[in-house]
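Asks: Sequence below, structure please.
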Amino acid sequence: MTNLVQGTGTGTTRTTGIVGNGDSGGPVVSPHNDGGVLARGVISGMALGSSVKPCQGCAPVGRTCSRVVYFADLPNVLGRLGVQLSTTNF
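Replies: All right, here's what the predicted structure looks like:
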């Protein structure tokens, strides 16, 4: 896939992984000022090397995690497909 966006952890996530093996295809979201989240994209991969950090939560032996995620930008994908994301507040 081309045109991937790079995202990194901030604050306390600078020292822990925000993405790991098996997370591909999962959602990328960011906080919104109304307390909700914004859909940003779909996880495609992660950086290795100095970006590898301890995993959070489920961390089986051999799982690698990173503080840098590469993802397909949702607005770009939707625009290319000519569709819109429909959301509902609960």
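Asks: make it CA atoms for all contacts and neighbour counts henceforth
Replies: Fine.
Asks: Assign a three-state SS to Gly79, would you?
Replies: Per DSSP: H, G, I helix; E, B strand; the rest coil, the local secondary structure of Gly79 is helix.
Asks: Now show me the structure for the sequence below, then we'll compare the two:
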Amino acid sequence: MVALATQDSALVQGYLLALLTVGILWFLANIAVSVTALAVIARSRIRHREAWEDLDFIEANLPKNGRPPETVDEYRAHHLKARR
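Replies: Alright, predicted model coming up:
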């Protein structure tokens, strides 16, 4: 009976160790993907500064909730979005 309990305990510890290992690997994979995505975005923003400036302008000035453009910047943002 004691030997059986010891085997079960060792089996549970093995499962916990495997689960911990998978969790750590998952965490490291998420970190790697996040760093890669940030590097790609940063590189894109540096190399294609003009395109990103247009996108930022559109996002900041495009009329919200489907209302028509009212200012010059809103008209320009609407026109830029239509071109893209």
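Asks: Any idea what the TM-score is?
Replies: The TM-score (TM-score structural alignment, normalised by the length of structure 2) is 0.26; 37 aligned residues with a CA RMSD of 3.9 Å.
Asks: Can you list the helices and strands that the longest strand along structure 1 packs against?
Replies: Secondary structure of structure 1 per DSSP state E: the longest strand is strand 37-46. On a contact count with 3 or more CA pairs under 8 Å, 6 or more residues apart in numbering; DSSP states H and E, strand 37-46 of structure 1 meets strand 27-31, strand 68-73, helix 74-81.
Asks: May I see the buried residues of it?
Replies: Neighbour-count burial for strand 37-46 of structure 1, with 16 or more other CA atoms under 10 Å as criterion, is recorded at Ala39, Arg40, Gly41, Val42, Ile43, Ser44, Gly45, Met46.
Asks: Tell me how far the residue most central in space within structure 2 lies from Ala42 of structure 2.
Replies: The centroid of structure 2 falls nearest to Ser34 when counting by CA atoms, centre = their mean (6.5 Å). Applying CA to CA, to the nearest Å, the value for Ser34 of structure 2 to Ala42 of structure 2 is 12 Å.
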